[in-house]
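Visitor: Okay, predicted coordinates and the sequence, questions at the end:
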Amino acid sequence: MTKSQLIEAVARAEGITLRMAELAVNVTFEAMEEALIKGDRLEVRGFGSFKVKEYQGYKGRNPKTGEVIEVKPKRLPFFKVGKDLKMRVNGEK
């Protein structure tokens, strides 16, 4: 499902215009993004949770040249699926 398809689904389900649905979806994603940028954990009951994981820097190797390179520390979003969603995807509920 793309963002456009999600907007259309919200508009149909709630009987609102595409513009209003787009605003709702954008505001939701922006709020989620802001929470993760601040380092907050984000939980959607029955769906899953998001958090930011911190990774240390390390020395890596360029696979093409074999040259040793320094990989900088980084922060990346991580999603953990919720139990209810996992069960529904597997047809268990």
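Guide: In hand now; what should we look at? Numbers count the residues shown, from 1 in each chain.

Visitor: CA atoms for contacts and neighbours, from now on please.
Guide: OK.

Visitor: Now do the buried residues in the host helix or strand of residue 86.
Guide: Under the criterion of DSSP states H and E, residue 86 resides in helix 83-89. If you call a residue buried by 16 or more other C-alpha atoms under 10 Å, then helix 83-89 has these buried ones: residue 85.

Visitor: same question, stretch 17-35
Guide: Of all the residues in stretch 17-35, those buried under the rule 16+ other C-alpha under 10 Å are 18, 21, 22, 25, 32, 35.

Visitor: next up, a second structure to put side by side with the first:
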Amino acid sequence: MVEKVSEKSGLTICQSENALNGIIDSIFEELKTGDVRLMWGGTFAVAGRQERNPRTGEAIEIKPRRVPIIRAGSILKREVNQGNQG
């Protein structure tokens, strides 16, 4: 990924790695307080997760967990699907 960022941006490998790490660290930090919306329409979010007893379907009391999720926006979906045409 660092090499691709370097190629596309014209930054050195070291600069690209620093930039990418800075973005990822910022996303991690922001997820502690809320959702992160990106300009290409994607959203990183944290959702609560509830466990269920597989036999009865009944909710199980466990320590609450927060699970990171990524919701793809329309721009990301369109870009991913352009390679599947034809």
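Guide: Great, that's in hand. Predicted model only: the values in this text are computed from it and were never measured.

Visitor: what range in structure 2 matches the helix holding residue 86 of structure 1?
Guide: Alignment note (TM-score structural alignment): helix 83-89 of structure 1 is matched to residues 74-80 of structure 2.

Visitor: tell me the contacts of residue 41 of structure 2?
Guide: Residues in contact with residue 41 of structure 2 (C-alpha atoms under 8 Å, 6 or more residues apart in numbering) are 72, 73, 74, 75, 76.

Visitor: And for residue 49 of structure 2?
Guide: Listed by C-alpha under 8 Å, 6+ apart, the contact partners of residue 49 of structure 2 are 64, 65, 66, 67.

Visitor: Over in structure 1, tell me which residue corresponds to it.
Guide: Under the alignment defined by TM-score structural alignment, residue 49 of structure 2 is paired with residue 55 of structure 1.

Visitor: cool, residue 4 of structure 2 as well?
Guide: Aligned counterpart of residue 4 of structure 2 in structure 1: residue 9 (TM-score structural alignment).
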